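sequence plus predicted model, see below.
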Amino acid sequence: MAVVSIMNNQSRYRRPISRPDRLNESDGDLWLFQSPDSGRKFRDSDGSDNELALEDLVTCCVDGSSPHSCSLQTCERVTINVSGQYYETWASILNKHPTTLLGNPRKRIRFFDKDRGEYFFDRHRPTFESIFNYYQYGGKLRRPEPVPDDIFLRELDFYQIEKEKIELYKKEEGYVSEKMVLPENPCKRKIWLLMEYPETSFAAYVIAIVSVVITVLSIILFCVETVPWLSSHDCVNGKPNFADPYFILETLCTAWFTYEVFIRLFSCPSKIKYFKDFQNLVDITAVIPYYVTLSNLLSPDGCDGDSAGTSLAFLRVIRLVRIFKLTKHSAGLQVLILTFKASIEGLLLFLVALFVCILLFSSAIYFAELSQPDSQITSIPDAFWWAVITMEDLVTCCVDGSSPHSCSLQTCERVTINVSGQYYETWASILNKHPTTLLGNPRKRIRFFDKDRGEYFFDRHRPTFESIFNYYQYGGKLRRPEPVPDDIFLRELDFYQIEKEKIELYKKEEGYVSEKMVLPENPCKRKIWLLMEYPETSFAAYVIAIVSVVITVLSIILFCVETVPWLSSHDCVNGKPNFADPYFILETLCTAWFTYEVFIRLFSCPSKIKYFKDFQNLVDITAVIPYYVTLSNLLSPDGCDGDSAGTSLAFLRVIRLVRIFKLTKHSAGLQVLILTFKASIEGLLLFLVALFVCILLFSSAIYFAELSQPDSQITSIPDAFWWAVITMTTVGYGDKYPVGILGKIIGSIAALTGVLTLAIPVPIITENFNKFYAHKTGRVKQALIRYLVIKKSVVVWVGLVAYIAAY
């Protein structure tokens, strides 16, 4: 009689197929058996027999498309235990991938536990879920959303998944191949490393820097030579002007670019791949305009006005491709190109939808305005420009390797951990790598050991332990699961006694700000420092913070109001300082408070060096300097001279604007914003690089497109920068706009590109803001609670003293 147990998902252990003499009816599991007289039946724990089609039960042999001809007698069922999580499948399913660890019986046998009849792997559990599906459903790799890339790839390498499958997964995930293909010739190999891989040597890094500098210089020349009052002529008196500074600089730049082209072509590993590479085509295209221009100037009729002007204008446009040379040395631009390349289908869908909408609305507006005598829409194509600009404003609303241990089943002790009913299994040697933690120290964890069940039991938060368990398995890297709140996660880390430096590193990565209170050793200075720096420590400190905020706000209001013409006053009256001016009196009071804050903080601070390194303290010092400079200027003999006084005071008023940053000392919201932009600096720089490239492209394109228009408003490429910025940022002041058809097409593309470019930093800033806001508001609430407790105790003591005094 063939017997198999079908266990529920909560069971800890799976029994292998056996042939017992009688059925154990005391077990509450479902048992399938082959009865000689009644055919296929199943018996439940109540002892009742029921008819069952065996084919319905063996569909676990399915290979992803259709069930195979497998029976319980011919298929071996394999039980896999991954750190306490159990999986069962048919051996035939695994054996379809014979080169992998699980698919090769000889490879996987060393992980077999004879006593328990299972294969045990002390590996990452969430990743194995994907690997298990890989075997069941035709070898398709899908990374689970919460699993980091590095862990997923490490697990794929451990289970020896086929290289071509991993490469396919990397390609779908957008990985860039970093395989270094080198020439066989030693001399060419050295040259190729110098030109292509700046990270390989200092000389290669210097060459890369020189290339970037020359490329940027060439782009600047390209823009500056279009400015009318800075432009020069290629021909003077019918002869080429080889003494022109622009021509000399362009010759030097082109000489370097030509050198790069030939040296790369000489040393490249494959000539065919060289000409297929987009970067190399850019390098070649970047030098062609110079040589064509030079041959044109040296020809007999090269300085004829019409031919020279037409050819040179066209060649200047071609030189614009040099901006793409920057992508060779800019990781940010490479990321942008890969992003747009991977998003090409979505972008095409967006453009198709936009084209349909533009066509619909331009047609509708044309017929709607047809009967209006003063209508500006003369045709449907003419309405395209209106539709693009109108819809572009609407679109912006939507933008918003190896095993971790060398352990064998015979030499290592296996530990079972039960966390509120969720089981985990690992080797004791893995836990013992962190001897200062609760689980890593046998003496600490022994008090949680259940001798009857042979397991460690913890009545703790289960989702958090998944991350802590991975921390032990993968070198002490803490990653908070997405649904787990910060306070619970930190509380669990504290319970399991995770190393302090690891927790501090986690807090730093998560955007926590250090709350360590550094105090002076002197008792008197300590009290003063607490009063000035920590409003939550006492009621008096809270009052001082409120006063500081009020005076700062008053100072900012004065700064704004005194610029209103009908409310302004004069610093000097009849050639003498006007010390009776109300603005001067209020400014003096504000500055006196700011000066008091500076000196009292400087006197009581724990460290003078750290004091001057703190941005907030530098703001405090800068906030008082303008007043004293202004006062000394007014008290000087010629302080009330019109020109000198006006110039100096206007400059000093601008410096006073830094007082607004004093509010960050007492405003959690402003601190969150500063931390957000600080953490998002890489994303913002990437956005600025992308914006700069687009501005340069579109300003150059609009300049040459509008060059032949008599009423063009674009006089040079630098002049077109303003138009490009206003168009791409969807502001559209309307002071500059294209006139010609080609210019309007370029303007439409610029507006649409601006919408996509503006979307780059949004998710980065949003993610960091949410992270910092959650941390900061939590601390503010705690500080408010502490303050209310302090305030309540103060009120109680005051009431008690008043009661005693009264009686």
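Thanks, I have it.

please make it C-alpha for all contacts and neighbour counts, starting now.
Noted.

ranges for the strands of the stretch 151-300 of the chain?
According to DSSP state E, counting those that start in this stretch, the stretch 151-300 of the chain carries its strands in the segments 235-236, 239-240.

and the ones you listed, which is most packed in?
strand 239-240 (a mean of 16; mean count of other Cα atoms under 10 Å).

ok, Glu767 to Ser680 distance?
Using Cα to Cα, to the nearest Å, Glu767 is found at 9 Å from Ser680.

look at these two and report which has more neighbours.
Ser680 (19 against 13; other Cα atoms under 10 Å).

you'd agree Lys340 is in a strand?
Residue 340: Phe, not Lys. No. Phe340: not assigned to a strand; according to DSSP: H, G, I helix; E, B strand; the rest coil it is helix.

what number of residues lie near it?
By the criterion of other Cα under 10 Å, Phe340 has 13 neighbours.

try Asp393
Neighbours around Asp393, by other Cα under 10 Å: 17.

and the residue nearest to it when sequence neighbours are not counted, how far is that from Ser362?
Excluding the flanking residues, the one nearest Asp393 by Cα to Cα, 6 or more residues apart in numbering is Thr730, at 6.5 Å. Distance of Thr730 to Ser362, given as Cα to Cα: 20 Å.

could you do Thr588 as well?
Counting by Cα to Cα, the gap from Thr588 to Ser362 is 62 Å.

more crowded one of the two?
For Thr588 versus Ser362, the count of surrounding residues by other Cα under 10 Å is larger for Ser362: 23 against 18.

off-centre distance for the helix or strand the more buried one falls within?
Element membership of Ser362 [criterion: DSSP states H and E] is helix 344-368. Relative to the centre of its chain, helix 344-368 is centred 32 Å away, using Cα atoms, centre = their mean, to the nearest Å.

what residues sit buried inside that helix?
By neighbour count on 16 or more other Cα atoms under 10 Å, the buried set for helix 344-368 is 354, 358-359, 361-363, 365-366.

and Val78, that's in a strand?
Yes. Judged by three-state DSSP, Val78 forms part of a strand.

how much space between the closest residue to Met195 other than its chain neighbours and Ser667?
Leaving aside its chain neighbours, Met195 sits nearest to Ala204 (6.3 Å; criterion: Cα to Cα, 6+ apart). For Ala204, the distance to Ser667 equals 48 Å [Cα to Cα].

who has more neighbours out of the two?
Using other Cα under 10 Å as the criterion, Ala204 and Ser667 rank with Ala204 on top: 20 against 13.

mind naming the longest helix for the protein?
Ranked by residue count and defined by DSSP state H, the top helix of the chain is helix 761-806.

packing partners of that one?
Judged by 3 or more Cα pairs under 8 Å, 6 or more residues apart in numbering; DSSP states H and E, helix 761-806 is in contact with helix 539-561, helix 668-679, helix 681-705.

and the angle for that helix with helix 539-561?
130 degrees (axes from the mean of the first three to the mean of the last three Cα atoms, to 10 degrees).

next up, a structure to set beside the first:
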Amino acid sequence: MTQDEIISLNIGGSAFKCRASLFRNQSPNAKLAHFVDCPHEARLLMCDSYFQATGEYFFERSAHLFKSIYQMYVNGGLHRPMDVCEFEFSNELAYWGISEGEMSHCCIPRRHHQLGEVPSIDEFNRKPLDPNSETWRQRIFRFCEGDGTLGSTIFTFLSICFVLISVLGLVLGSVQEFQVLIRTSQQNDSTMQLLNQSEAAIVNEITEFNEEQIIWEPHPFFTYLETTCIIWFSIEYFLRFSVAPRRCQFMFQLMNIVDLIAIIPFYLEMFLALCGFDVESLSNIKGAFLVVRILRVLRVVRILKLGRYSSGMRTFALTLRSSARQLGMMGMVLFTGVIFFSTLLYFVEKDEPQTPFTSIPAAFWWAIVTMSTVGYGDYVPVTIPGKLIASGAILSGVLVLALPITIIVDNFMKVSGSFHSGVFGQGAAFSMPQRNPSVRSQRPGSHPIQNDIQKKNNNNLTQSNSYQKC
């Protein structure tokens, strides 16, 4: 088979001819790219029939839909016909093994925007006809987004490992067994002094200082570990930013905001240290204590970085966005119920001795816990009218929470089906394995040539081996 062999296809009765090299270069992972690399016998197993007189491989598909795919191979741009349903066209692309990432920006399905998904597919994500025409920015961009190569897979794996290591270090650093004792002395302005004495000596030393002067801090190993992870996160973020085709749009995408928030606290603490402010000493300043707490809480945002590589987390996020209207309705009804039942319970229970319901806002916690059917039991009414009000709150909470569930589950099924069928493109590492839609099940005796091939093969194993060799 020559590089410029002409492949003759018959799609639903319409003839299409194209050079084999175009199928390989334009979309190398698609069905037709594998089709042209297979020998003639294997091609017969992939198509629906073969016209020996004209040398055409027949596929029982819509010729109207295939015209857009044929134009993509010839001209390099994939456009959806305006008279074709989006889901129908997506199913056709799935059959031919073509990702919607190949689609031109003007024809990106509207459901991406309806579900709040900002596609990262643009001119950098489409593979050109000539691989040598890619710029270095395009190559790096495709590498970072996960183009399926070995290097890109290793890069993604390392990113996931650094996220997990960073979160694990944050968690273990809060365990006292992995902490060291640091104390501050009012007589010494150098403030920090690491104690290396034995535990018995530490207990004796503690008695000489106030409790407020004793501080447990994570072991220095976790500081070095966090610094290493932050260096990797910083390199990854600025690498993505430097090669992004639209940097302004890049900065406002959700996952990129998460990446930025994950590294900001580290550099802000470093900046304060360079300015002569210690983070622990700031905790004693009124107002600065809240800032210190926020900086430390923001570290946990790193766990959300896994959403870039987890198809399950992305599906869940898209489900929440598509169900925003139902969730908003549920929140509004729940808020109304909390106000209503808190007010009733306050006026019924306020005159009871040692009542915890001293005001309407004080009853908010009870109303939320009761209507969500959690029922901690820390605050309970003692009067009969109060118990009746609590019963009404429980029944109302069950109705409020149960009604939107069916709608949310339905949205989840739609989003999950669209996501795993390739509607939202590629790029999620470790996604759920899928059946290859490009290989249709073959029925024995579908055409005479296949009967001859099956007679020559003694069993189905020989047929599968001949297909795998291609």
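Everything's here; your move. It should be emphasised that the depicted structure is a prediction, and the values quoted were computed from it without experimental measurement.

follow-up on the earlier one: could you count how many residues lie near the residue nearest to Asp393 of the first structure?
Around Thr730 of the first structure there are 21 residues (other Cα under 10 Å).

any idea which element the alignment partner in the second structure of it lies in?
In the second structure, the residue matched to Thr730 of the first structure (TM-score structural alignment) is Thr373. Using DSSP H and E, Thr373 of the second structure is not contained in any helix or strand.

correct me, but Thr373 of the second structure touches Val400?
No. Applying Cα atoms under 8 Å, one finds Thr373 of the second structure not in contact with Val400, separated by 10.9 Å.

now do the contacts for Lys502 of the first structure.
By Cα atoms under 8 Å, 6 or more residues apart in numbering, the contact set of Lys502 of the first structure is 476-478.

aligned partner of Ile625 of the first structure in the second structure?
In the second structure, Ile625 of the first structure lands on Ile264 (TM-score structural alignment).

for the helix or strand in which its match is found, packing partners?
According to DSSP H and E, Ile264 of the second structure maps onto helix 254-274. In terms of contacts (3+ Cα pairs under 8 Å, 6+ apart), helix 254-274 of the second structure is packed against helix 220-243, helix 279-282.

want to throw the ones you listed into CSV with distance to Leu461 of the second structure?
Shown next, in CSV, are these (distance: least, Cα to Cα, whole Å):
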stretch, distance to Leu461 of the second structure
helix 220-243, 46
helix 279-282, 68
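
ok, which of the helices and strands packed on helix 761-806 of the first structure comes nearest Val216 of the first structure?
Closest to Val216 of the first structure of these, according to Cα to Cα: helix 681-705, at 11.4 Å.

circling back: and the gap between the residue nearest to Met195 of the first structure and Lys271 of the first structure?
22 Å.

circling back: of all the strands of the stretch 151-300 of the first structure, which one is nearest Lys525 of the first structure?
The nearest among the strands of the stretch 151-300 of the first structure, by Cα to Cα, is strand 235-236 at 76.5 Å.

which bit of the second structure covers the closest one?
The aligned range for strand 235-236 of the first structure is empty, by TM-score structural alignment.

ok, Val292 of the second structure - contacts?
279, 282-283.

any of these buried? List them.
Here, 16+ other Cα under 10 Å leaves 279, 282 buried among these.

buried sites along stretch 646-662 of the first structure?
649, 652-653, 655-656, 658-659, 661-662.

nope, stretch 243-259 of the second structure is what I was after
Applying a neighbour-count criterion of 16+ other Cα under 10 Å, one finds 243-245, 250, 255-256, 258-259 buried in stretch 243-259 of the second structure.

could you tell me where the helix holding Ser362 of the first structure falls in the second structure?
So helix 344-368 of the first structure is aligned with nothing, judged by TM-score structural alignment.

show me what that helix is packed against.
Against helix 344-368 of the first structure (3+ Cα pairs under 8 Å, 6+ apart) you get helix 380-395.

in the second structure, what range does the helix it packs on match?
Per the alignment by TM-score structural alignment, helix 380-395 of the first structure matches no residues in the second structure.

how far off helix 344-368 does that helix point, in degrees?
120 degrees.

and helix 380-395 of the first structure, how far out from the chain middle?
With Cα atoms, centre = their mean, you get 33 Å for helix 380-395 of the first structure.

helix or strand right after it?
Where DSSP H and E defines the elements, the next helix or strand beyond helix 380-395 of the first structure is strand 414-419.

include distance to Tyr703 of the first structure when you put the strands of the stretch 151-300 of the first structure into JSON lines, please.
Converted to JSON lines, the strands of the stretch 151-300 of the first structure look like this (distance: least, Cα to Cα, whole Å):
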{"stretch": "strand 235-236", "distance to Tyr703 of the first structure": "22"}
{"stretch": "strand 239-240", "distance to Tyr703 of the first structure": "25"}
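
what's the closest of those strands to Leu558 of the first structure?
The nearest among those, by Cα to Cα, is strand 235-236 at 59.5 Å.

Gly790 of the first structure contacts Ser538, doesn't it?
For residue 790 of the first structure the amino acid is Ile, not Gly. Yes. Counting by Cα under 8 Å, Ser538 is a contact partner of Ile790 of the first structure at 6.4 Å.

can you tell me the closest non-neighbouring residue to Gly151 of the second structure?
Phe143 (7.7 Å).

mind telling me what that neighbour corresponds to in the first structure?
Looks like Phe143 of the second structure aligns to Leu531 there (TM-score structural alignment).

count the neighbours of its match for me.
Neighbourhood size, Leu531 of the first structure [other Cα under 10 Å]: 21.

how about the helix or strand containing it, which residues are buried there?
Per DSSP H and E: Leu531 of the first structure is located in helix 523-533. With burial defined by 16+ other Cα under 10 Å, the residues of helix 523-533 of the first structure counted as buried are 525-526, 528-533.

please report how far the residue lying closest to Ser431 of the second structure once chain neighbours are set aside lies from Trp136 of the second structure.
Excluding its sequence neighbours, the residue lying closest to Ser431 of the second structure (Cα to Cα, 6+ apart) is Ser311, at 5.3 Å. Distance, Ser311 of the second structure to Trp136 of the second structure, using Cα to Cα: 28 Å.

what does Thr153 of the second structure give?
Noted for Thr153 of the second structure: a distance of 19 Å to Trp136 of the second structure, by Cα to Cα.

just the helices in the stretch 151-300 of the first structure please.
Here the stretch 151-300 of the first structure has its helices, by DSSP state H, counting those that start in this stretch, at 163-173, 186-196, 202-224, 245-267, 271-276, 278-298.

good, wrapping up.
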